[in-house]
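K.L.:
Okay, sequence plus prediction incoming.
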Amino acid sequence: MRLISYAWQGKASFGAVKGDGVVDLAPAFADRAADLRDFVGLDALDEARAYVEGATPVAALTDITFLPVIPNPDKIIMAAVNYDDHRIEAGRDRTENPVLFLRLAESQTGHGAPLKAPPESHHFDYEGEIAVVIGKGGRRIARDQALDHVAGYSIYNDASIRDWQRHTSQFTAGKNWNDTGAFGPWLVTPDEIGDYRDMALETRLNGQVLQSCVASDMIFDVEALIAYISTWTHLRHGDVIVTGTCGGVGFKRVPPIFMRDGDVVEVEVSKIGILRNPIANETV
């Protein structure tokens, strides 16, 4: 099942993809879920599938505005240097535990929306990643139970302002500019994904392939990330864990490649689809 957050005719809602359209799930779950974050915590996929089967799409996918899959997560936890080829190109040592940082919800944007290049920098870089959305919350989740807590998988472009990221040893300043965290186009439920390790990721800038890897290349896999993160914080439904990018980022290329106004960046993940965003200069 493919679940989306979207806006249509000036109203934000959540739904399921059916063919080339979207079925609005809000009427069926109005008493239990105000948005997709609430819905993924309900354990109501069978009920939703039955509803979608008998429902008519309210709009075509070409007519809606895609919102970030979870527009309002309690937490967005990002894994850094979680693929060896990226770790090596970045000159980082392997660590015993995952390297993590946080993104703000207001930094996110949806599929098809422009990623905004700020005037304060010309070092706007791409990072194609696989995102995991938590369905069943928990604390101190055992590794062998971790995947039971996953509502589904999506795509993230952790677009980064590299010079600001390197102002200090901390990543926050370069990772939280508004309209830089692309998240979409939809959430795919685990039953349609199967073994997530088989998913292949490819990032393209103006059609040029710049990143290519498979999820099985992660240093810390999804189970390890969930177990580790839930040790120190309570994971809640709708929380997002972004699993890290692989080698080929722009600032480590010779010469460097950065995203500019008018470019188009695509992150494709097999079994999910394509997250596509144009690049536009931020107006101030």
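P.N.:
Cool, the structure landed.

K.L.:
C-alpha only now, for contacts and for neighbours.
P.N.:
OK.

K.L.:
Specify the local secondary structure of residue 156.
P.N.:
Under DSSP: H, G, I helix; E, B strand; the rest coil, residue 156 falls in the strand class.

K.L.:
which residue of the chain sits farthest from its center?
P.N.:
Distance from the C-alpha centroid of the chain, by C-alpha atoms, centre = their mean, peaks at residue 54 (29.7 Å).

K.L.:
From start to finish, how long is stretch 104-115 in a straight line?
P.N.:
15 Å (C-alpha to C-alpha, to the nearest Å).

K.L.:
Please disregard the earlier target; I meant stretch 124-133.
P.N.:
26 Å.

K.L.:
now that stretch, how far from the chain's geometric center?
P.N.:
Relative to the mean C-alpha coordinate of its chain, stretch 124-133 is positioned 6 Å out (C-alpha atoms, centre = their mean, to the nearest Å).

K.L.:
And for stretch 259-278?
P.N.:
With C-alpha atoms, centre = their mean, you get 12 Å for stretch 259-278.

K.L.:
List of residues touching that stretch?
P.N.:
Around stretch 259-278, the neighbours that count as contacts under C-alpha atoms under 8 Å, 6 or more residues apart in numbering are 111-115, 117, 122-126, 128-130, 153-157, 182-188, 192-193, 199-207, 279-281.

K.L.:
another one to put next to it:
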Amino acid sequence: MRLVSYRYRGWSSVGVLDDDTVIDIPKAYAELLRRRGVADAEGRALAECPPDLVELLRRDGLGRATEAVAAAKDLLARDRQAAEAAGLALPAGDPHLRLLAPLSRPDKIICLGLNYADHAAESGAAVPDYPELFNKFPSSLIGPGEPIVLPRVSQQVDYEAELAVVIGRPGRYLEESRALEHVAGYTILNDISMRDFQFRGRQWMQGKTFDRSTPLGPWVVTADEVPDPQALEISCEVNGERLQHSNTREQIFSVARVVAYISQIVALEPGDVIATGTPAGVGFARKPPRFLRPGDVVRVTVERIGTLENPVVAEA
């Protein structure tokens, strides 16, 4: 399933993008409960399948969502007009519908640096013995199509294509062999980096978490549709020019190893996001450097996930 967060005519919810239709999860689950004769179906649906993806994962609602969406798809096949009238389904192309960052306020956004050997080499860094970790704040996230705003205080804004992991089950001290059992799904993160701030010291965070700087999305693809996260093509284009291209098999630390390693440090919780690093081709390492400029359009594509596209604008 492709799990989306969206806004429609002033209200926000979570759904599944199925071909050209967004199926609203809370409403689909409420309809399923009504058909089963459950009292206060809408209230129970909001409690068990809330209209927020982080909360949905925290309440272990993915299984209920899957069942509800299957029932809604059956209704759509039989009577699309009734399904749309009930608010279960919206045309994905409706001009009033806008996709948001799939997870708006995750508790933790943990990122890896130097997780591809070619990127370590272009950065002049040694291949690390352990994952290089830093964090972002939820306030840094933006969704698909939202502008990447170039801060007035930075002249070195860079792109970084990354596969991101979304945790679905809590865990601490996980075994690498079972770590992927705790993954709900995968999405795309563009680790926009203000290099002139990042390289002011030995800690990277100040160049990595400017407000509203980090595109995430456009959706979360559930783990059952990504059987091997170490076999995914990944690329980044700026204005149609491909500047990064690799495969997650080139990662130094695999997704499973990273999830297990981080769980030694902190307890992983549903909705946490782990960004798994970027391959070679970033702007600061090019000769001459290629930093983002107003008017650019950045497209990050990950196989089996999709494409995350954002325009670039100057700060007003």
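P.N.:
The structure has been received and is ready for your questions. Quantities reported herein were computed from a predicted structural model and do not represent experimental measurements.

K.L.:
how close does the residue farthest from the centre of structure 1 get to residue 22 of structure 1?
P.N.:
Taking C-alpha to C-alpha, one finds residue 54 of structure 1 at 13 Å from residue 22 of structure 1.

K.L.:
Which part of structure 1 matches stretch 288-304 of structure 2?
P.N.:
Aligned by TM-score structural alignment, stretch 288-304 of structure 2 falls on residues 255-271 of structure 1.

K.L.:
Same question for the matching stretch: list its buried residues.
P.N.:
257, 258, 259, 260, 263, 264, 265, 266, 267, 268, 269, 271 (16 or more other C-alpha atoms under 10 Å).

K.L.:
Just flag the most distant two among those residues.
P.N.:
Largest separation among the buried residues of stretch 255-271 of structure 1 by C-alpha to C-alpha: 260 and 271, giving 29.0 Å.

K.L.:
Which residue comes closest to the equivalent of residue 138 of structure 1 over in structure 2 once chain neighbours are left out?
P.N.:
Applying TM-score structural alignment, one finds that residue 138 of structure 1 aligns to residue 171 in structure 2. Once flanking residues are discounted, residue 171 of structure 2 sits nearest to residue 268: 5.3 Å by C-alpha to C-alpha, 6 or more residues apart in numbering.

K.L.:
Distance check, the corresponding residue of structure 1 for that neighbour against residue 150 of structure 1.
P.N.:
Aligning on TM-score structural alignment places residue 268 of structure 2 opposite residue 235 in structure 1. If you measure residue 235 of structure 1 against residue 150 of structure 1 using C-alpha to C-alpha, the figure is 11 Å.

K.L.:
so what sits against both of those two?
P.N.:
Shared between the contact lists of residue 235 of structure 1 and residue 150 (criterion: C-alpha under 8 Å, 6+ apart) are residues residue 134.

K.L.:
what ranges do the helices span in structure 1?
P.N.:
26-29, 36-40, 45-53, 84-89, 162-165, 172-175, 190-193, 222-232 (DSSP state H).

K.L.:
So which of the ones you listed is the most surrounded?
P.N.:
helix 36-40 (a mean of 23; mean count of other C-alpha atoms under 10 Å).

K.L.:
Tell me roughly how far that helix lies from structure 2 on average.
P.N.:
Comparison of helix 36-40 of structure 1 with structure 2 after fitting gives an average deviation of 1.3 Å (mean C-alpha distance after the TM-score superposition for structure 1).
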